[in-house]
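[1] Here you go, sequence then predicted model.
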Amino acid sequence: MYESVFHKQKQFFQTKDTLAIPTRIKALKQLKDAIKLHEDDIFSAMRADYNKNESDAFLTEIGIIYSEINFHIENLKDWAAPVDVKTPVTHFGAKSTIYKEPFGVTLIISPWNYPFNLAMAPLVGALSAGNTAILKPSEHTPNVSSTISRIIASAFPEKYVTTIEGGIETNQQLLDLPFDYIFYTGSSQVGKIVMEAASKHLTPVTLELGGKSPSIVMKDANLKLAAKRIVWGKFMNAGQTCVATDYVYADNRIKDQLVKHLKHYTHKFYNKEFESEDYMQIINDRHFKRVHGYIEGDIAYGGRSHKSKRMIEPTIIQNADFSHPAMKEEIFGPVLPVLGFDDLEKAMIDIRDMPDPLALYVFTEDRSAARHIIENIPFGGGAVNDTMFHLATPHLPFGGRGHSGMGKYHGRYSFDTFTHEKSILHQTTLFDIPLRYPNYRKFQKLLKYIWK
């Protein structure tokens, strides 16, 4: 069904019209101008799909894309330039160069939790690198997806960039096509399906998934600041953030005190929003039922819900353990279990026994302790004495490992993800060293000396 669109993009890419740096910069500027023109439409769509307010929408969805586009425009010329690298003495007379080339026709499948941001951010990388792109936005945010389609159609011809809306069947049909690169953001379960489909065509993939991302709070942490930053990162977007704190693992000596601060800031930041029914909605009834089912045990704060509004009050569950229902899978909602540990090494083993998380946060004033945790627990990325803010710098790669994904993007890393590095050896014709030819046995001692 979508073969014609794919072949249009394939033919257009083969014209090489996307390769010139001025063309790429023009495309990025066109995208930015189209987004600006439709800002109000984006705000309205997000309010309609899941009650996201304008301030949060700009901060987490639109503004960050403007910043990403600006960063690419500023640096693209340098990133795309061929790079000369060292050449070993065994290749005397030659010159080694890495050339940058786009993959070709790319597929970007984006999720519903940040439906605009997580569609546009990889698109910026695809355009910056000189590719064409087909976007498949989430069917769970139909108003945002429709707005994305209008933005893309106003900025690009179908042969360059286009949007295809639809559900699971649409995904399946698109994945049957021999794309040159696939970028997927979403659940680990669907990520496996994407990877399996890509393997049929040996298509490279980036998988941005999720997992149970912990915040470890040590006894020497600034507890007020730790609670404030955990609460902000956790309950933003109604907890529907892949790098939000999924659970807190706190030293038992300060756990109760930490819970008091968590309760304070949760009430301060989100009580009015929930009471006025202006808090973010859970995306659909199925997820509402799933997340609501985690609310049991020793509830320190929250626990209320508005089923008709798909709204769950930010909820803190104290004295939880690994047998609690909320610890069985990624929560992806406004429920925060707080667990306690007596021994850090045992706590680290507990975390390592679970699938690799996408993020990990450490709250401590002890730099050596923070480094010990960072170096001994596998995870995608994170922060010390903060949560989620590592996403906002274009100088750090963002991505998971293992169960939480593969590949990386943001800033320069988005360009690199959608770029093939072509290695070329420029050999001299001024002379010809005989060591390489069948009479190399005469030079065996010399070769051993050089290579040892």
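    Yep, that arrived. Numbering: from 1, shown residues only.
[2] Could you use CA atoms for every contact and neighbour count after this?
    Noted.
[3] Please enumerate the strands of the stretch 251-400 of the chain.
    For the stretch 251-400 of the chain, applying DSSP state E, counting those that start in this stretch gives strands covering 298-301, 305-306, 311-312, 315-318, 335-341, 359-363, 381-384.
[4] Adding mean neighbour count, write these out as a markdown table.
    Shown next, in a markdown table, are these (neighbours: other Cα atoms under 10 Å):
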| stretch | mean neighbour count |
| --- | --- |
| strand 298-301 | 17 |
| strand 305-306 | 14 |
| strand 311-312 | 26 |
| strand 315-318 | 23 |
| strand 335-341 | 25 |
| strand 359-363 | 28 |
| strand 381-384 | 21 |
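[5] Tell me which of the ones you listed sits nearest to residue 287.
    Ranking these by distance to residue 287, with Cα to Cα as the measure, places strand 311-312 first at 10.8 Å.
[6] Which neighbouring elements make contact with the closest one?
    helix 285-292, strand 305-306 (3 or more Cα pairs under 8 Å, 6 or more residues apart in numbering; DSSP states H and E).
[7] re the thing from before, how about the strands of the stretch 251-400 of the chain, which one is nearest residue 278?
    Of all these, strand 311-312 comes closest under Cα to Cα, at 9.2 Å.
[8] Count residues in the vicinity of residue 146, would you?
    Residues within reach of residue 146, counting by other Cα atoms under 10 Å, total 18.
[9] Which element, helix or strand, includes it?
    helix 142-155 (DSSP states H and E).
[10] Put this next to the previous one:
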Amino acid sequence: MSFQDSDKTTSTESAFDAPAASRLVMELRGAFATGKTRSYDWRVTQLKALEKLLADHEPEIIDALRKDLAKPPLETVAYEIAMLKNSSKVALKELKHWISPEKVKTSLATFPSSAEIVSEPLGVVLVISAWNYPFLLSLDPVIGAIAAGNAVVLKPSEIAPATSSLMAKLLGDYMDNSCIRVVEGAVDETSALLEQKWDKIFYTGNGRVARVVMAAAAKHLTPVVLELGGKSPVVVDSNINLKVATRRIIAGKWGCNNGQACISPDYVITTKEYAPKLVDALKTELEKFYGKNPLESEDLSRIVNSNHFNRLKKLLDDDKVSGKIVHGGKKDEIKLKISPTLLLDVPRDSLIMSEEIFGPLLPILTVDKLEESFVVINSGPKPLAAYIFTNNKKLKELFVRNISAGGVVVNDTTLHLAVHTLPFGGVGESGVGAYHGKFSFDAFSHKKAVLYRSFIGDASVRYPPYTSTKQRLLKALIGGGILGVLSPTCSNLPPKC
């Protein structure tokens, strides 16, 4: 989840310290200065190379994620490889349009003139990625950075060592290494990178480390995108197709890396009356999906390492919630597996409700009226995602209007991630900035304002000596009210004027 959560399972072959990081940045700035990354052809070549990388090495990618997370092949293919291919496909299809200047209107104050917005690359950018979806969360931002014409350094997570090593090798083999580089390592290497001046830093991980990243960026006034997380709620109404709803909750929770995903449902809110039906339905579908002994299921990822296993165990062992388990709760410390676990009527002041769970535990809170769920959600930090299952049109509208979250999905979970025309990002403590599709291109671009004028139409009203007439004219022109120029004259004429 962060470089400071590392078990230091990987390291660079030779010491990568601040001087080495400085040399790397200087090399990339030199390459960027040649203008090669700005060309349309270079961007297309690199995006196509990335597509070929994914197509040529799908088995190795699946194997690496099996080693790091015991991730089911279907999840790797669908949620990492296929989504990356789609991101690259969209960028290639839309790139000419994205890089074309956008014509905009001008005002009377600048007449005659024309204007446009030019998207230009920022320069040399740093992408620090996460371990839970290590290929997707590393290369999706890189696609945006390349499409925008930047030189890029990628720092993959050391907590997924097999994937990090494979990614470094493949990007070294397929990409233009004069402009695109990978730095492996742990805390020391990441710290060395953060000491440097970048033109943008894109970080995916947790809020604690995001503060470290933001503080380092502030020293150089470097802009950041922070893709974080939070406690993403699921509100469940009673007037729904319960079977479909429970399957979609399970798919978003345990079907997404066994809950180790930033947009996984973190907790459920439903009414006291409806809670027993919801719990029974979840139990039934969980058994259908993962069998009577889910610890043996090949369709559930394991917990990434012993640190995170012990963190989740601590949440379950809390005196306030240990008696609230209504399903699951089984643990295998050797295999780092925890079965899908439901907890009913968990106290809101318990440890499990005070931090992002990021694992296979799902607390269910109950309220008398579903509208009370809004108060519960809004009493905490703004989440990365919020979900509601209901057929009540008014409730849908109230949820969308009143719940502030990075994204909202009605009658499903997590799928907004796959819609490239929607921005993906947080709000407040769940993140800064957004990406996906054109939003990725924009995240790594500067929108340069350009105004064109000729030498005709040079109005003396701009120049000294200043007079009351010039003041009146400029006030009207800049304020957008040319009729105001005539007002002193009209005041002496009949009312029709």
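    Everything's here; your move. Being a predicted model, the structure only gives us computed values, none of them experimental.
[11] picking up where we left off before, relative to residue 291 of the first structure, which of the strands of the stretch 251-400 of the first structure is closest?
    strand 335-341 (7.5 Å).
[12] so where in the second structure does that closest one end up aligned?
    With TM-score structural alignment applied, strand 335-341 of the first structure matches the range 361-367 in the second structure.
[13] now do stretch 215-227 of the first structure
    Going by TM-score structural alignment: stretch 215-227 of the first structure matches residues 234-246.
[14] what comes up buried for the matching stretch?
    234, 235, 236, 237, 238, 242, 245, 246 (16 or more other Cα atoms under 10 Å).
[15] do the same with stretch 90-101 of the first structure
    Under 16+ other Cα under 10 Å, the buried positions of stretch 90-101 of the first structure are 93, 95, 96, 97, 98, 99, 100, 101.
[16] With stretch 70-81 of the second structure instead?
    For stretch 70-81 of the second structure, using 16+ other Cα under 10 Å, the buried residues are 70, 71, 72, 73, 75, 76, 77, 79, 80, 81.
[17] How much space separates the counterpart of the first one in the first structure from residue 292 of the first structure?
    When you say that, I think you mean residue 70 of the second structure. Per TM-score structural alignment, the equivalent position to residue 70 of the second structure in the first structure is residue 51. With distances taken as Cα to Cα, to the nearest Å, residue 51 of the first structure is found 18 Å from residue 292 of the first structure.
[18] One more: residue 200 of the first structure?
    According to Cα to Cα, residue 200 of the first structure stands 39 Å off from residue 292 of the first structure.
[19] Just want to know which of the two has more residues nearby.
    residue 292 (24 against 12).
[20] check contacts around that one.
    Residues in contact with residue 292 of the first structure (Cα atoms under 8 Å, 6 or more residues apart in numbering) are residue 312.
[21] In the first structure, where's the longest helix?
    If you go by DSSP state H, the first structure has its longest helix at helix 255-275.
[22] Comparing that one with the second structure, how large is the average distance?
    Its matched residues in the second structure lie on average 2.1 Å from helix 255-275 of the first structure after superposition (mean Cα distance after the TM-score superposition for the first structure).
[23] name the helices or strands packed onto that helix?
    Using 3+ Cα pairs under 8 Å, 6+ apart: helix 255-275 of the first structure touches helix 223-235, strand 298-301, strand 315-318.
[24] For it, give me every contacting residue.
    223-224, 227-228, 230-232, 279, 300-301, 311, 313-314, 316, 318, 338, 340.
[25] Show the residue spans covered by the helices in the stretch 101-250 of the first structure.
    For the stretch 101-250 of the first structure, the helices defined by DSSP state H, counting those that start in this stretch cover 117-128, 142-155, 168-175, 188-199, 223-235.
[26] for these, which one ends up most surrounded?
    Neighbour counts (mean count of other Cα atoms under 10 Å) averaged over each of those peak at helix 117-128, with a mean of 26.
[27] Which part of the second structure matches that one?
    With TM-score structural alignment as the criterion, helix 117-128 of the first structure aligns to 136-147.
[28] since we're on residue 102 of the second structure, how many residues are nearby?
    14.
[29] Distance-wise, check the aligned partner of it in the first structure relative to residue 98 of the first structure.
    Aligned by TM-score structural alignment, residue 102 of the second structure pairs with residue 83 of the first structure. As judged by Cα to Cα, residue 83 of the first structure and residue 98 of the first structure stand 5 Å apart.
[30] and if you look at residue 387 of the first structure?
    From residue 387 of the first structure to residue 98 of the first structure the distance is 37 Å (Cα to Cα).
[31] same thing with residue 437 of the first structure?
    On the measure of Cα to Cα, residue 437 of the first structure and residue 98 of the first structure end up 26 Å apart.
[32] Also residue 406 of the first structure?
    Going from residue 406 of the first structure to residue 98 of the first structure by Cα to Cα gives 23 Å.
[33] now residue 182 of the first structure
    23 Å.
[34] Do I have it right that residue 457 of the second structure meets residue 112?
    Yes. The criterion here is Cα atoms under 8 Å, and residue 457 of the second structure meets it with residue 112 at 6.6 Å.
[35] start and end residues in the first structure for stretch 441-452 of the second structure, please.
    Using TM-score structural alignment, the partner range for stretch 441-452 of the second structure is residues 415-426.
[36] What residues of the matching stretch count as buried?
    415, 416, 417, 418, 419, 420, 421.
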